[in-house]
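[1] heads up, no residue letters with this:
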């Protein structure tokens, strides 16, 4: 005979069983209602809606019902697929609608649908060939094409959600979408699906400058590899390649900390090959320039002589939209790198810069100064003293008062006088550089010209000649009239301040 304690345990088990049965019955009723209301979903899939992109007239309660329709345990494929399509259309709405989607748990379903193992718990996934063979013994069958369609709609929905605030991006990352999206790209041969998945991942990448862990997560799961593979297998789709290269530049260089060098070693050689294509977009060149705007040590490891020669050749391109980013890239890779600067000089860099300086386009003139300013100190003497480039840029400056050009000019002269030796400075004085600096003693360029004159006066071999030139031009009187406060005087150096 059972004791009272045993009877109580049995009664408790019976109560729990009854509660579970009632709960399961309730879910079944909701699932049956989902099937009945399945036709109602189609009401919103009108051509008029698709053309106008009107927000679906759903309430928060109806969004919660859509979450019930997406439960694979109680719904057939058609119901789930139509529900996901509704979510994809609905995800073009406001942030309020997104909060409903997240609250209802729909994002969790969307991420789960990316996982083939998860879907296979509830459906028998068959190849497209076997799916057309009637077999009544197999229930809940779906074809691989149907699975791909469901995953595609899920990815597009996640893409829409990831375009919102960083909080939503953090939410889908926490759900584990990164490894599942990358696994989907690697397992799928459909380029459209691969590209859509890359767009979804790129929303996370775009926010990596705010949360560096996003970048680390992407890199650790092989995001860079799938971007490179996409470029290799879709090199005829220029617009998509442009977007992918932009993603690479953000991933590796547009953060507070630069990515480790091994990732640059993977990316830059692949992108360098694209420079030799017959069709090349200015967008790609800008992305490449951003990717090279890193530590010189990284560029030295990954930039080849063929790449530098091609970039120098692009300075003669017929389009200024290609010339300027090519110029910026050359400036990046030549900075503090004598080997790569030598390759660029041997490839005819100075001839191209001379053409820029004689151009009527002020943007090209400014780029010429950027390139010259990037030449390392060890090689600057050969460029300044032993070539015709210096008289050319000084002559250009006398007749060009454009505000695009002047900052680059004075910055380059300051660089020469700061890093150069007495031979360079004497050469500049012979070419009337004091007169040019005298003309720049105005509000906008006063500080840089004063600092440059101070650097010149600190070189003993050049000091006497410079003072004579400055006295002849009444430079000291002009400096006194232009200086408005003592703080500026202190910043220009003890030598010049004592002469005043």
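    Thanks, I have the structure now. No experiment lies behind these values; they were computed from the predicted model shown.
[2] CA only for contacts and neighbour counts going forward, please
    Fine.
[3] List the buried residues in the longest helix seen in the chain.
    As assigned by DSSP state H, the longest helix anywhere in the chain is helix 4-36. By 16 or more other C-alpha atoms under 10 Å, the buried positions in helix 4-36 come out as 30-31, 34-35.
[4] Equivalent analysis for stretch 409-421, please.
    So for stretch 409-421, counting by 16+ other C-alpha under 10 Å, buried means 409-418, 420-421.
[5] Check stretch 395-412 too.
    By 16+ other C-alpha under 10 Å, the buried positions in stretch 395-412 come out as 395-397, 405-412.
[6] Sitting in helices, which of those residues do you find?
    Per DSSP H, those map to helices at 395-397, 406-412.
[7] could you give the angle of the strand or helix carrying residue 87 to helix 4-36?
    Residue 87 belongs to helix 77-90 when assigned by DSSP states H and E. Angle of helix 77-90 versus helix 4-36, following axes from the mean of the first three to the mean of the last three C-alpha atoms, to 10 degrees, is 70 degrees.
[8] Follow the chain on from helix 77-90 and name the next helix or strand.
    From helix 77-90, the next helix or strand downstream (DSSP H and E) is helix 95-103.
[9] Check what contacts that next one and list those residues.
    Contacting residues not belonging to helix 95-103 are listed as 60, 63-64, 90-91, 107, 161, 164 [C-alpha atoms under 8 Å, 6 or more residues apart in numbering].
[10] ok, residue 72 - how many residues close by?
    18 (other C-alpha atoms under 10 Å).
[11] Use this one as the comparison:
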């Protein structure tokens, strides 16, 4: 039976849940590679501000720069021009429109094609990445410039630096919404990602991959297809094995996004990922604990069988010490998780009782913040609705014992 018919508690306020998770707007999730640019400027010893003054607002200078960037017969001058464009676009008040109006986008697309040098490709892809990090109209111009299929091919390129930057650029395009996401995925991005996660990569590259998968998984309407969800599972399993906190956190939230859609919970369960997510509840990093519990909480909003798959992974053994953890968000997530277990079968309710969790649940009902108390109240309510007479009587005894001993 679908537990949605048994007083399932999806968290009551999904907007509130998203605020707890730290989700931000589309624009903020796009990444402009500006910090790295600043570091490289020191090495190159270039006075970028002086060059901006020389180039703008004189559009003729921008045209000359475009001509130099398009001149493949002089590769050194071409590389220097593309590098200068990249430096300009990396600035806070970048002259993006002026450069685009002078024909820079098709030139950059030409520069990323496979017959060019990796160094030229890197500078051009880097520039496209930063343009795509801007407002939607700029992202759209990059997406429709012919760059996307080339960028997807570059993800499989032998030069890891170029591949890393290419997937960064694609991540910014994907993050512009479901239409851009499906447009990029239509060029076959998933297989190159699967190939990459099996390779030995710098951790910064792996973080980019996890971030891009997170963008693919975002819960837009329409959600990403079930086929894509299935295809990307092997990459998620590999990424969860990393010890890097950022990689693991982004990967858990990608899985969390998939499991917010009820039709995809079974795909996650069948992938064999659940035991690994459960093990991450024991992480030393609180944010990873919170993310793991929230992700598993989505799964237990599903059917009784899906809930049992989580319980069979020994999740409840972590909770006796975590139910009263000083981190309020973690406690909220755990109470929400347990409220959904109590909407399950009598045997599942008994597992919670046998794990010794009723006393800390009752203490949260008494001493937690408002949200914790609300979620703990749902635990009690669902137990009363779905538990056996013996289980309800046991809960009443625990309540009385706590009341007379506080």
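    Thanks, I have it. Not measured: the values here are computed from a predicted model.
[12] Any idea what the TM-score is?
    Once superposed, the chains reach a TM-score of 0.76 (TM-score structural alignment, normalised by the length of structure 2), with 356 aligned residues with a C-alpha RMSD of 3.2 Å.
[13] now the ones in helices among the buried residues of stretch 395-412 of structure 1 as a markdown table including distance to residue 293 of structure 1?
    Formatted as a markdown table, these follow (distance: C-alpha to C-alpha, whole Å):
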| residue | distance to residue 293 of structure 1 |
| --- | --- |
| 395 | 31 |
| 396 | 28 |
| 397 | 28 |
| 406 | 23 |
| 407 | 21 |
| 408 | 18 |
| 409 | 22 |
| 410 | 23 |
| 411 | 19 |
| 412 | 19 |
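[14] got the buried residues of stretch 409-421 of structure 1 as a markdown table, with distance to residue 279 of structure 1 columns?
    A markdown table is the format used below for these (distance: C-alpha to C-alpha, whole Å):
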| residue | distance to residue 279 of structure 1 |
| --- | --- |
| 409 | 33 |
| 410 | 37 |
| 411 | 35 |
| 412 | 34 |
| 413 | 37 |
| 414 | 39 |
| 415 | 37 |
| 416 | 38 |
| 417 | 41 |
| 418 | 41 |
| 420 | 41 |
| 421 | 44 |
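[15] Taking the residues you listed, tell me the two that lie furthest apart.
    409 and 421 (19.0 Å; C-alpha to C-alpha).
[16] re the thing from before, the helix holding residue 87 of structure 1 maps to which residues in structure 2?
    Using TM-score structural alignment, helix 77-90 of structure 1 corresponds to residues 75-88 of structure 2.
[17] post-alignment, that stretch versus structure 1, mean distance?
    Superposing on structure 1 and averaging over aligned pairs (mean C-alpha distance after the TM-score superposition for structure 1), stretch 75-88 of structure 2 comes out at 1.7 Å.
[18] By neighbour count, which bits of that stretch are buried? Give me those.
    Neighbour-count burial for stretch 75-88 of structure 2 [16+ other C-alpha under 10 Å]: 75, 78-88.
[19] Tell me where structure 1 has strands.
    124-126, 141-143 (DSSP state E).
[20] Redo those strands as TSV? Include distance to residue 205 of structure 1 and mean neighbour count.
    Below are these laid out as TSV (distance: least, C-alpha to C-alpha, whole Å; neighbours: other C-alpha atoms under 10 Å):
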stretch	distance to residue 205 of structure 1	mean neighbour count
strand 124-126	32	17
strand 141-143	33	18
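[21] Nearest to residue 179 of structure 1 among those would be which one?
    Closest of these to residue 179 of structure 1 is strand 124-126, at 21.6 Å (criterion: C-alpha to C-alpha).
[22] which bit of structure 1 covers stretch 219-227 of structure 2?
    Stretch 219-227 of structure 2 maps onto residues 254-262 of structure 1, going by TM-score structural alignment.
[23] what number of residues lie near residue 35 of structure 2?
    Residue 35 of structure 2: 9 neighbours (other C-alpha under 10 Å).
[24] An error on my part: the question was meant for residue 99 of structure 1.
    12.
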